[in-house]
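Undergrad: I'll drop the sequence and a predicted model, then ask my questions.
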Amino acid sequence: MVTLWFVLLGALFAGYFALAGADYGTALLLRTAPPGRRREVLAATGPFFLGNEVWLVAAVGVMFGAFPRLEGELLSALYPVLVLVLAALVAFTAAVQLRSRLGDGGKAGWDALIFGGAAVVALGWGVFLGALLAGLPLDAAGHRTGSIFSPVVVLSAPAFTALVAAHGAVFLRWRSTVDVRRLVVPLTRLAAGLVALVVVAAVVLVDGVEPLVALPGAAAVIGLVLAGGVLRPALAAACTAAACGLPVLVIGAARWPVALASTGDPAGALTVAEGAAGPATLSVLVWFAALVVPLVLAFQGMCWWAYRDRRPVFW
């Protein structure tokens, strides 16, 4: 039961990064478009924008209910990063919603807030993922005792940002009339290079990370390279989306059965079983999952079916 819930948690986070990564990626490229065409950039993800965020809400709900100790330890150890991500996410979402509803005045300011919010969210999630991969400086009681930054974390932040930017460029090539073809190849190559560096650094520098992690890392790099110059737009977007979701699955597999690794006192590490709720709670939560997960999938499928036409919807 614990394993199944952990897999569900990973799948929800991976789905969030794969889908919402397009939102953040297109926002990072917003200011490359002429001012008069920036609405088209936002319109590319407009129909899916709020639906993509539902995956994060569902993932946090699963963590809160099924892994309360893990949720508490993560919030304690990564509190500044997660608060910054949350604040940037709120600002980014509000700016996207308000930009076209308050007239033409001040759109440059909203554009700056959209770009800045997306950049902070992408960098913050990169730090978060890198810290989970590299481990945290925890004492025997599980409390953080030092800086979370290490070579892997420092590389992960720009790598994930480049990854979502590449995803945004490929997504715009597929779903928008804004010409971003000149950005697709350099961004996908930059993301591929940085992802490869993170994988190599994790295998060489981090204790407990198996070399087999290089296999899905190599798959992500190959997918990014192919998406940049070979594949058709829809398939290329699927590849970059998969590359955005892969880090969650890679970290879960690389650290299993440890949910929170410690680079300090080994006693501070938290296993998946230790971070989970009791069997009775997990059994009750099965009904929650049976209701929420199909609703999330159905809502997402409905949005994609309703807006399957690639033409942008102006909103």
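TA: Yes, it's here.
Undergrad: use CA for all of it now, contacts and neighbours both
TA: Fine.
Undergrad: For the residue lying closest to R38 once chain neighbours are set aside, list the residues it contacts.
TA: Distances taken as CA to CA, 6 or more residues apart in numbering place L30 nearest to R38, at 6.1 Å, with adjacent residues excluded. Counting by CA atoms under 8 Å, 6 or more residues apart in numbering, L30 makes contact with R38, V41, L42, D111, F115.
Undergrad: count of neighbours near the first one?
TA: By the other CA atoms under 10 Å criterion, the neighbourhood of R38 contains 18 residues.
Undergrad: Put this next to the previous one:
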Amino acid sequence: MDLPTLWFLLIAVLWTGYLVLEGFDFGVGMLLPVLARRREERDQMVRAFGPVWDGNEVWLLVAGGAMFAAFPNWYASMFSAMYLPLLLLLVCLIVRVLAIEYRRKVDDPRWTDRWDRVLTISSLGAPLMAAVGLANVVHGIPLDAGHDFTGSLLDLLNPYALLGGVAVIALFLLHGATFLGLRTDGELRPRARTLALALWPVATVLVAAFGLWTLLGASDVARGISLAGTVGVLLAVIGLAGTGLALRAEREGIAFAGTALTIAAAVIVLFAQLWPNVLPSTGDPAGTLSVAETASSPYTLKVMTWVAVLVTPVVLLYQGWTYWVFRHRVSAEGFPPSVGGDAPAAGPATGD
């Protein structure tokens, strides 16, 4: 395997890690006004992902950095063409951080409620922008022979990209609900499982429609149905079927693994159908960017590979250790009262 191909696959892995890990805390954020019936339960939901959300975002930073270093022309054309959606993604991520950190900084229930609404909106906006952007990368955008964007914002809001955005939101809602079923205790746990059962058929239909559209030809530049794309669709079917069966059997761990597998399978389908291109052109065919022609020099890729080999195991071990330390269930009664709230006195957190 040559280095450009290797780094194309590594970027797919990085996006998989980001969407699987950040997907559940996006889902939890969107579910705040749906599942929580009191402020203490909103605290419980936020604290369920509180120790790991910032580590999850590192995957996005590394994915973006790897694209910039390994395929600079891909990075430049994509970011210039999708400037507005990516700017909105960045704004949502920044505002979301503020909401998580500031929601309990003032002794006023209204302050907390407002920041919780901000958290919900930003948790919806960020994955929507990311999904629309990735879908447009696979679908293709109007580029001229110089790889300059010749379209408008409306070209990015095509039916395929919009379906991808809606499918990802539905899948992340399901992912977040299964995560809460796995990580929370008390009244919230059965409520999350019930909601996940209601979300499951909706997410299944939307993900299946988006996956089949991707496999059968999201872009005119695509090389047809790929073996890896077909495998990805089959894995998504297995993941969704396993999630539905596990939810009915009240096996939250298996249900969460099923939604994680489905997200990973969706990324496999997208990148498999994109290969050997990195950005198809729906305008001038000469504007299509391929893996081979956009890759950095062999020396740059070789240095990046050695850095990845040395650093990646350390990062994975550290993040795995973090998840292990904070693996226990959280309860609304196991934390100090909300600022300005009326929660009972703090008690020991329950484990599982």
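TA: Structure received. These numbers were taken from a predicted model, which means no experiment stands behind them.
Undergrad: can you give me the helices in the stretch 151-300 of the first structure?
TA: Here the stretch 151-300 of the first structure has its helices, by DSSP state H, counting those that start in this stretch, at 151-175, 181-205, 214-229, 233-255, 272-275, 279-306.
Undergrad: so where is the shortest one in the second structure?
TA: It stands for helix 272-275 of the first structure. Under TM-score structural alignment, helix 272-275 of the first structure corresponds to residues 291-294 of the second structure.
Undergrad: so how far is the matching stretch off the chain centroid?
TA: Distance of stretch 291-294 of the second structure from its chain centroid, counting by CA atoms, centre = their mean, to the nearest Å, is 26 Å.
Undergrad: so how much does that stretch differ from the first structure once superposed?
TA: Here stretch 291-294 of the second structure, set against the first structure after superposition, deviates by a mean of 1.5 Å using mean CA distance after the TM-score superposition for the first structure.
Undergrad: same check, this time on stretch 122-139 of the second structure
TA: Using mean CA distance after the TM-score superposition for the first structure, the mean distance for stretch 122-139 of the second structure is 1.1 Å.
Undergrad: Report the aligned residue range of the first structure for that stretch.
TA: The aligned range for stretch 122-139 of the second structure is 117-134, by TM-score structural alignment.
Undergrad: so which of the contacts of L30 of the first structure hold up in the second structure?
TA: Mapping the contacts of L30 of the first structure onto the second structure (both residues aligned by TM-score structural alignment, their matches' CA atoms under 8 Å) leaves R38, V41, D111, F115 still in contact.
Undergrad: and those as TSV, adding distance to I251 of the first structure?
TA: Formatted as TSV, these follow (distance: CA to CA, whole Å):
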residue	distance to I251 of the first structure
R38	36
V41	32
D111	34
F115	28
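Undergrad: Would you list the buried entries among the residues you listed?
TA: For those, a burial check counting by 16 or more other CA atoms under 10 Å picks out R38, V41, D111, F115.
Undergrad: Let me know the closest of those residues to T26 of the first structure.
TA: Set against T26 of the first structure, the nearest of those by CA to CA is V41 (6.6 Å).
Undergrad: didn't the closest one look like it was pressed against W174?
TA: No: applying CA atoms under 8 Å as the test, V41 of the first structure and W174 come out as separate, 11.5 Å apart.
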